[in-house]
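Undergrad: Sequence plus the predicted model coming up.
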Amino acid sequence: MATARPRPLSPHLSIWRWRVHALVSITHRITGNAMAFVAIPLFTWWLVAAATGPEAYETFYGVARSPIGYIVGVGFTYSFFQHMLSGLRHLVMDTGAGYELKTAKTSATAAYVGAVILTALTWFAIYSHKGF
């Protein structure tokens, strides 16, 4: 009878170094799920409130203009831009380009920085609009 050889052990998560190009991939999945499971129902609430009448829309508007509403709005704006930019990054990588370590790290960092800049520009435009 053959003796069983010990199987190799997979490294534990604490051994792996978390790099930005791995985190942007994980963030892409998280932001996609956040938009699917939370932003779409909020968008639907907005549409139904707008179609139902002024009272229903005032309720939605009051929640949206609350401090929590602004936090959720900024969060979903960031989520949208992060998902979009990392999706574009993955689209380019699907062509076979951008797999070099330096390029992958640069494009992942650019996705994070770009999402923050686009979110800030969007909310700056919202706040600078007259009548806001």
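TA: Sure thing, it's come through. Numbers count the residues shown, from 1 in each chain.
Undergrad: Only C-alpha atoms from now on, for both contacts and neighbour counts.
TA: Noted.
Undergrad: Can you show me the helices along the chain?
TA: Under the criterion DSSP state H, helices of the chain are mapped to 20-34, 40-52, 54-64, 67-94, 101-128.
Undergrad: closest one to R7 among those?
TA: In terms of C-alpha to C-alpha, the element of these nearest to R7 is helix 20-34, at 26.8 Å.
Undergrad: so how many other residues sit close to M1?
TA: Using other C-alpha atoms under 10 Å, M1 is surrounded by 3 other residues.
Undergrad: Included below, for side-by-side comparison, is a second structure:
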Amino acid sequence: MDASTERVRPERPLSPHLQIYSPLINMVTSILHRITGAALYVGSLLLVVWLLAAATGPDVYDYVAALFATWPAKLILLGYTWALMLHLLGGLRHLIWDTGAGYELKTTDILCWGSLALSFALTALIWIGVAASGGL
């Protein structure tokens, strides 16, 4: 077969990419829901360590509590709290969608923005409550 008889593929448009396509809030919250779900697996190991330390005895518990009282650990726990809140609210958003409600674009945007904003607010309230009780 020579070059003159080969089939030539017509030019096709390229797929959109980040320089052209702007992500929508429902796409962003969907991705964050998946990421926070994975982060909760890892962060839950901290809860297991804390519970095992409490079950082991006061010396081990005091050691783990001292580790959790460091600034890097508090930052990780803050992130864990936010991930838990966002994932919880994302689950509630999906529960609403499972009922067949909330599929209108405006409602979807409100639910997505609301879950994102509320996750930050709930995280702040939890940590303010912990600080007020003397837990930090």
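TA: Nice, thanks for sending it over. None of the values given here were measured: they were computed from a predicted structure.
Undergrad: mind putting the helices of structure 1 in JSON lines, distance to A4 of structure 1 included?
TA: As requested, the helices of structure 1 are exported to JSON lines (distance: least, C-alpha to C-alpha, whole Å):
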{"stretch": "helix 20-34", "distance to A4 of structure 1": "35"}
{"stretch": "helix 40-52", "distance to A4 of structure 1": "53"}
{"stretch": "helix 54-64", "distance to A4 of structure 1": "62"}
{"stretch": "helix 67-94", "distance to A4 of structure 1": "41"}
{"stretch": "helix 101-128", "distance to A4 of structure 1": "39"}
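Undergrad: want to throw these into TSV with distance to H12 of structure 1 and mean neighbour count?
TA: TSV is the format used below for the helices of structure 1 (distance: least, C-alpha to C-alpha, whole Å; neighbours: other C-alpha atoms under 10 Å):
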stretch	distance to H12 of structure 1	mean neighbour count
helix 20-34	16	16
helix 40-52	36	14
helix 54-64	43	14
helix 67-94	27	17
helix 101-128	23	16
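Undergrad: so which of the ones you listed gets nearest S14 of structure 1?
TA: Across the helices of structure 1, S14 of structure 1 has its closest neighbour in helix 20-34 (14.5 Å, C-alpha to C-alpha).
Undergrad: Kindly name the residues of structure 2 that line up with the closest one.
TA: Mapping helix 20-34 of structure 1 onto structure 2 (TM-score structural alignment) gives residues 25-39.
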